[in-house]
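Enquirer: coordinates only, sequence not included:
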């Protein structure tokens, strides 16, 4: 099987490494940065994003100077877009005319433009498909996963979501292996909503832990956060049961509690008194929750969905609330039934 992973960040590299461990797959990792690709090829490691992790001998390194991206993609059995959410639209546009399955790894909403709502990945695809991708099919690979652990071969479970059975099967064949278990799901909307909104809620949980509010408070935030994810997902057409799976509850628990979580780290740093810019600059990687929080709240309000935790996170990120005030807003809400 021929697999192309576009984007040599931590997550794209980790999945490429995992897939390339199986000699039955020919895996290529594509970087737009020619210098980065040359270094990975010579040193056999991605020093910027996964330092110390040896790249398998069978992993081919490609770059923007090799050939047009669409031509390289057309020769594959599966194309995997591993860019941040901000790069998804331009990458899909660059794949104009490709007739093989295209899936993505990014979790979030596209930043809203003036006069428009920010979109999930499948909504971006729907805009582009009539013009550029008429015969191809799409999907998303998601779930609770830190890149470092996947690259090291530690046990991980993911969900391959697509309305197309052949795309789900392609993702399973590309990535299922001894240390990576891949489950199939046809609820692509639910999987994308879970992957996007949990990043926002992880900021809230990091704030909670940074303020040392206790384990009771953390459990409450995670549980009520899952309710917010589910409400928004149902309003967008997802199934409720999806949010009790890997891309809902599983990804939320990992991102809200794991020390490797960038979004949780943002909340911790804000609780320590850092500014948002200081917190983001210290990460060295993208924290998708920072960039999609406003879009999550915008979409929720448009649909009449109540998301008080996400609302408080946006107010915190915008500087409208201090960390202690955000907590006070949530605790001061009127009593309500658990829904």
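Expert: Yep, that arrived. None of the values given here were measured: they were computed from a predicted structure.
Enquirer: every contact and neighbour count from this point should use C-alpha atoms.
Expert: Fine.
Enquirer: let me see the ranges of the strands in the stretch 151-300 of the chain.
Expert: 156-161, 180-185 (DSSP state E, counting those that start in this stretch).
Enquirer: contacts only, for the closest residue to residue 182 other than its chain neighbours.
Expert: Leaving aside its chain neighbours, residue 182 sits nearest to residue 158 (4.8 Å; criterion: Cα to Cα, 6 or more residues apart in numbering). The neighbours of residue 158, taking Cα atoms under 8 Å, 6 or more residues apart in numbering as the test, are 141, 142, 143, 144, 145, 180, 181, 182, 183, 246, 247.
Enquirer: and what about the fifth one, helix, strand or coil?
Expert: The three-state assignment at residue 145 reads coil, by DSSP: H, G, I helix; E, B strand; the rest coil.
Enquirer: how about the contacts made by residue 160?
Expert: Counting by Cα under 8 Å, 6+ apart, residue 160 touches 139, 140, 141, 142, 168, 171, 172, 182, 183, 184, 185.
Enquirer: mind redoing it with 10 Å?
Expert: Contacts for residue 160 were tallied using Cα atoms under 10 Å, 6 or more residues apart in numbering; they are 103, 139-143, 167-172, 175, 182-188, 191, 247.
Enquirer: please identify the helix or strand for the residue nearest the centre of the chain.
Expert: For the chain, the residue lying nearest the average C-alpha position, counting by Cα atoms, centre = their mean, turns out to be residue 107 (2.4 Å). Assignment of secondary structure by DSSP states H and E places residue 107 within no helix or strand.
Enquirer: so what's it up against?
Expert: Counting by Cα under 10 Å, 6+ apart, the residues that residue 107 touches are 83-85, 120-121, 140-143, 191-199, 288-289, 292.
Enquirer: second structure for comparison follows:
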């Protein structure tokens, strides 16, 4: 199978490495002038992995798209709409796109598959690949479970055996809406977990996990998805990797914020918190954890006071 990976950051380079490892012919694309691509070309490695020589590196988007049967996209979620607009000008009618990002579009709150569909039209198949796992662990040979979902059972069933391998066991996602909302929102909960670590309130992570899943289940239900999806791999199943792992950019960002340290790695949860506020208003669903994170990271409220207000709210039924 010819697979092209668009985006050569941490996850993009991993997806290229993984697709090559399970036997596919892989092109890894980066933007012209990309520092990540330049590093890979220079030494066929980055800070995470050694890229096999069999993975072709390219900055030619037309070439990467035209030679692929399946196209994996791994870029910042807020870049997707403009990037998809570029893809729409290329011959993509019979391609299958797999979105390997977690986020919601700020300003609209739209899911990434919706953003993609609006830009590329009805023809190409679109799926999402989410779930727990860290590049650092996969490179050590530590396996994990992930999920593939689309709005077509046929597309999902076709993709799972293509990507299944000894490192990743894939499950079939039946609820694309819930899968995408859960995957995006767990990064917001990850920010909250890091904040708790930063003020040495780690014992509250249990409450954070319980209440985080509950508030997101209400949102998914109000949007027309399956409320139980949030308890699967896309959200609750990803909590260990997001709320506790030292590799989690979102958890680290929240902790650094409390400690007054700068963060250099992208924390998609910052944008997602803003997008969730739009959905909270649109669907009239209270999201107290997401709102507190939004107030801290976007409105610059005093973090410790906001966290204490969140967890010491007035008495109510669970």
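Expert: Good, I have the coordinates. Note that the structure is predicted; figures quoted are calculated from it, not measured.
Enquirer: returning to what we had before: closest to residue 93 of structure 1 out of the strands of the stretch 151-300 of structure 1?
Expert: Closest approach to residue 93 of structure 1 among the strands of the stretch 151-300 of structure 1 (Cα to Cα): strand 156-161, 21.2 Å.
Enquirer: equivalent range in structure 2 for the closest one?
Expert: On the basis of TM-score structural alignment, strand 156-161 of structure 1 is assigned to residues 144-149 in structure 2.
Enquirer: look up how far residue 78 of structure 1 lies from the residue nearest to residue 182 of structure 1.
Expert: With the distance defined as Cα to Cα, to the nearest Å, residue 158 of structure 1 ends up 17 Å from residue 78 of structure 1.
Enquirer: also residue 309 of structure 1?
Expert: Taking Cα to Cα, one finds residue 309 of structure 1 at 38 Å from residue 78 of structure 1.
Enquirer: from residue 187 of structure 2, how far out is the equivalent of residue 118 of structure 1 over in structure 2?
Expert: Residue pairing (TM-score structural alignment): residue 118 of structure 1 is matched to residue 109 of structure 2. To residue 187 of structure 2, residue 109 of structure 2 is 15 Å away according to Cα to Cα.
Enquirer: about what we covered before: the residue nearest to the centre of structure 1 corresponds to which position in structure 2?
Expert: Match for residue 107 of structure 1 (TM-score structural alignment): residue 102.
Enquirer: try residue 82 of structure 1
Expert: By TM-score structural alignment, residue 82 of structure 1 lines up with residue 74.
Enquirer: residue 335 of structure 1 too?
Expert: Per TM-score structural alignment, residue 335 of structure 1 is aligned with residue 315.
Enquirer: quick one: neighbours of that match, just the number.
Expert: 6 (other Cα atoms under 10 Å).
Enquirer: helix/strand/coil for it?
Expert: coil.
Enquirer: please name the nearest non-neighbouring residue to the match of residue 118 of structure 1.
Expert: residue 275 (4.6 Å).
Enquirer: and stretch 60-78 of structure 1, what's buried?
Expert: For stretch 60-78 of structure 1, burial by neighbour count (16 or more other Cα atoms under 10 Å) applies to 60, 61, 62, 63, 69, 70, 72, 73, 74, 76, 77, 78.
Enquirer: which stretches of the stretch 101-250 of structure 1 form helices?
Expert: Per DSSP state H, counting those that start in this stretch, the stretch 101-250 of structure 1 carries helices over the ranges 121-132, 147-151, 165-175, 188-210, 215-235.
Enquirer: ok, which of those comes nearest residue 50 of structure 1?
Expert: Comparing the helices of the stretch 101-250 of structure 1 by Cα to Cα, helix 147-151 comes nearest, at 7.0 Å.
Enquirer: now the closest one on structure 2. Mean distance?
Expert: Superposed on structure 2, helix 147-151 of structure 1 shows a mean distance of 2.5 Å to its aligned residues (mean Cα distance after the TM-score superposition for structure 1).
Enquirer: same for that helix, what does it pack against?
Expert: In this structure, helix 147-151 of structure 1 packs against helix 10-20, strand 50-54, strand 156-161, with contacts taken as 3 or more Cα pairs under 10 Å, 6 or more residues apart in numbering; DSSP states H and E.
Enquirer: hmm, 6 Å instead?
Expert: On a contact count with 3 or more Cα pairs under 6 Å, 6 or more residues apart in numbering; DSSP states H and E, helix 147-151 of structure 1 meets helix 10-20.
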